[in-house]
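A.B. asks: Okay, predicted coordinates and the sequence, questions at the end:
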Amino acid sequence: MEKEILYEGPDISYHNGNVDIKRVRDAGCGRVGIRAGYGKNNVDQKYVVNALACYNLGVAVLLYWFSYACNVAMAVGEAGYAIAQAAKYWKRCPIAFDFEYDSVNYARKNGVAVTKALATDMAIAFLQRVEEAGYVPVIYTNRDYLRNYFDMDRIAAALGTVYVWYARYTSALPEGEKAIADVWQYSSTGRLAGVTGNVDMNRFYTDFSGNTVPAEREDRCNLNIKSFQAAANADGYRDADGKPLAEDGIDGPKTQYVRRQIALQAKKSGGRYVAGSTGAVVGWWQTRCNEILGHSQAVDKRYGPTSRTETMAVQRKLSLKVDGIAGYNSIQAAFYN
């Protein structure tokens, strides 16, 4: 019987820069894969931004942890790190063990030859820890790894149920391979609204919706957001109801409304850039640029040529559109970096 494609979606990480999750959702994607981190508790630099956006927009996720484990104990530790990140936003969701060629090369450089038995033991250890914590165990693999690294019969026997995220970049999967795939990563060069450049794309044959439960969480005060709110209030910005922003450090709908009104920029005069935007928000932005870049431009609340140059440097560093204008997306990125 032909397997039905239920929906598609990308998987993203720091390497994809700033992803507009709303545009991804509105493009019809049913689930987004997010790298929670890698190795020994290295949280992906974009995890918080990506996960929070998915949580707030009601977008389902498939989290994964890129493994650099060299033994079973390290794999168990990585599972714990993945669970800790997942628990910030979801009581239950799929979590994948992602062990690839870079993982094997890392082990080799550290004196460990990864055999099929060892790779299988580490996969079982990671996935059992995930399952014990109430999350859904998924193994990321490909044809070579099924042959040479993962004993799927042993993994299935140990877990009972394990879902397979299968990578093969081809126009169609052979029936034998399609039969084992719950998720098929079919391209690493996909194009998608909300993502700049190439992105991994996946087709989902299994619906994890019954296994995805958001956590009840209280938003924490983000001091970058709180100082932005104070600056916006000082400059006279108001929310849609004409009221000052609550200085609570939460990027809620009212703060987002104000962000949409802001486009800090220099102006051209006589063929050169001179000060354009002024005020407390400019001072806030200059401060954040200094903190992100480790620079020391003057915080004079005047957006001139130096601020424009520094803004473009920040935009390059954070994989934003490089236009020298500090608007909605640039300000949002400055909240979390």
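C.D. replies: Perfect, I can see it now.

A.B. asks: going forward, measure contacts and count neighbours with C-alpha atoms only.
C.D. replies: Noted.

A.B. asks: For the stretch 201-337 of the chain, which segments count as helices?
C.D. replies: Assigned by DSSP state H, counting those that start in this stretch, the stretch 201-337 of the chain shows helices spanning 223-234, 253-259, 280-293, 305-317, 328-336.

A.B. asks: ok, and here's another one to check against it:
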Amino acid sequence: MLAGALGSAVALILTGTGTAAAAPPAPDEPVRSGQAWMGAGTRIEQGPASSAAGEITPMDTSGVQGIDVSHWQGAINWGSVKAAGIDFAYMKATEGTSFKDSSFNANYTGSYNAGLIRGAYHFARPNVSNGATQAGYFASNGGGWSRDGKTLPGVLDIEHNPYGAMCYGLSTTQMRTWINDFYNTYKARTTRDVVIYTTASWWNTCTGNWTGMATKSPLWIAHWGTSNPSIPSGFPTWTIWQYTATGRVGGVSGDVDRNKFNGSFTRLQALANNSA
């Protein structure tokens, strides 16, 4: 979808409930436990993004476009999202070992019914349990997978800790073990390789430039305000790129993360179906 076409679809349309988006904490305010979202830690690294009302950040809005959401976006009109040229969406399902996003069920079902290819993500909390425990919780609470052509593999959202120490108090060796345990447990539960969402800065710092996941997990890289995202050590390329946190899309009230898939729509379907 070309940027001009997307630019014509920036009307803020709510669903019939009239529920508006809640305002996430300001950059200098703490995030309450369980309330993190994809990019909450990224903004600590890359700075708070901002945009004028109604504008789309002028990044790469060509190709296969997607968004990621959580309860912070409020009620979403998924039919309008689809009409705005969005082909895929990820939504927060879980965090840590006990939090489930309050909007997950509505978003997961609504996006599917509107014809989007969708998936779920887990916000990692490596300081509260081991990776296997959190992978099991995720798989049991929205992170499952089925070969229906509409369900993408789950995402491990592992980024700068918005609650405290950047690397959650783990050494690079401990972090590698945590991620590997999450990966192995998720694959055992779903048969799929978990997608990893991260930033180059966080990954290189907190895993010690680890290359151990490069041939196993598709990479979802977060790098805002650039035309050429930096990727972590060892990964050959990115599969999804989160290029802004201040995009606008018809059907969503306020800013929403915008993403691009690295390939054609047919390749996106192949990722959903786990086919070559």
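C.D. replies: Looks like it arrived, so ask away. Since we're looking at a predicted model, the values are computed, not measured.

A.B. asks: Now the TM-score, please.
C.D. replies: The TM-score (TM-score structural alignment, normalised by the length of structure 2) is 0.65; 204 aligned residues with a C-alpha RMSD of 2.9 Å.

A.B. asks: on that earlier part again, dump the helices of the stretch 201-337 of structure 1 to CSV, plus mean neighbour count.
C.D. replies: CSV is the format used below for these (neighbours: other C-alpha atoms under 10 Å):
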stretch, mean neighbour count
helix 223-234, 20
helix 253-259, 18
helix 280-293, 20
helix 305-317, 20
helix 328-336, 19
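
A.B. asks: Include distance to Gly77 of structure 1 when you put those helices into a markdown table, please.
C.D. replies: What follows is the helices of the stretch 201-337 of structure 1, written out as a markdown table (distance: least, C-alpha to C-alpha, whole Å):
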| stretch | distance to Gly77 of structure 1 |
| --- | --- |
| helix 223-234 | 31 |
| helix 253-259 | 37 |
| helix 280-293 | 31 |
| helix 305-317 | 31 |
| helix 328-336 | 26 |
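
A.B. asks: Arg25 of structure 1: which of those is closest?
C.D. replies: helix 328-336 (17.1 Å; C-alpha to C-alpha).

A.B. asks: can you give me the angle that closest one makes with helix 223-234?
C.D. replies: Here the directions of helix 328-336 of structure 1 and helix 223-234 differ by 130 degrees (axes from the mean of the first three to the mean of the last three C-alpha atoms, to 10 degrees).

A.B. asks: Counting by contacts, list what helix 328-336 of structure 1 packs against.
C.D. replies: helix 223-234, helix 253-259, helix 280-293 (3 or more C-alpha pairs under 8 Å, 6 or more residues apart in numbering; DSSP states H and E).

A.B. asks: what's the counterpart of Val155 of structure 2 in structure 1?
C.D. replies: Per TM-score structural alignment, the equivalent position to Val155 of structure 2 in structure 1 is Ala96.

A.B. asks: who wins for proximity to Val19 of structure 1 among the helices of the stretch 201-337 of structure 1?
C.D. replies: Nearest to Val19 of structure 1, of all the helices of the stretch 201-337 of structure 1, is helix 328-336, at 10.0 Å by C-alpha to C-alpha.

A.B. asks: can you tell me what part of structure 2 stretch 37-45 of structure 1 aligns to?
C.D. replies: By TM-score structural alignment, stretch 37-45 of structure 1 lines up with residues 94-102 in structure 2.

A.B. asks: contacts for the matching stretch?
C.D. replies: 34, 36, 70-71, 92-93, 121-126, 128-129, 133-134, 137-138, 141-142 (C-alpha atoms under 8 Å, 6 or more residues apart in numbering).

A.B. asks: Got a quick PyMOL command for the buried subset of those residues?
C.D. replies: Selection of buried members from the contacts of stretch 94-102 of structure 2 for PyMOL, criterion 16 or more other C-alpha atoms under 10 Å:
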select buried, resi 34+36+70+71+92+93+121+122+123+124+125+126+133+134+137+138+141+142
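
A.B. asks: From the contacts of stretch 94-102 of structure 2, which land in strands?
C.D. replies: Counted as lying in strands by DSSP state E, out of these, are Lys92, Ala93, Tyr121, His122, Phe123.

A.B. asks: end to end, how far does the match of stretch 37-45 of structure 1 reach?
C.D. replies: Using C-alpha to C-alpha, to the nearest Å, the end-to-end distance of stretch 94-102 of structure 2 comes to 9 Å.
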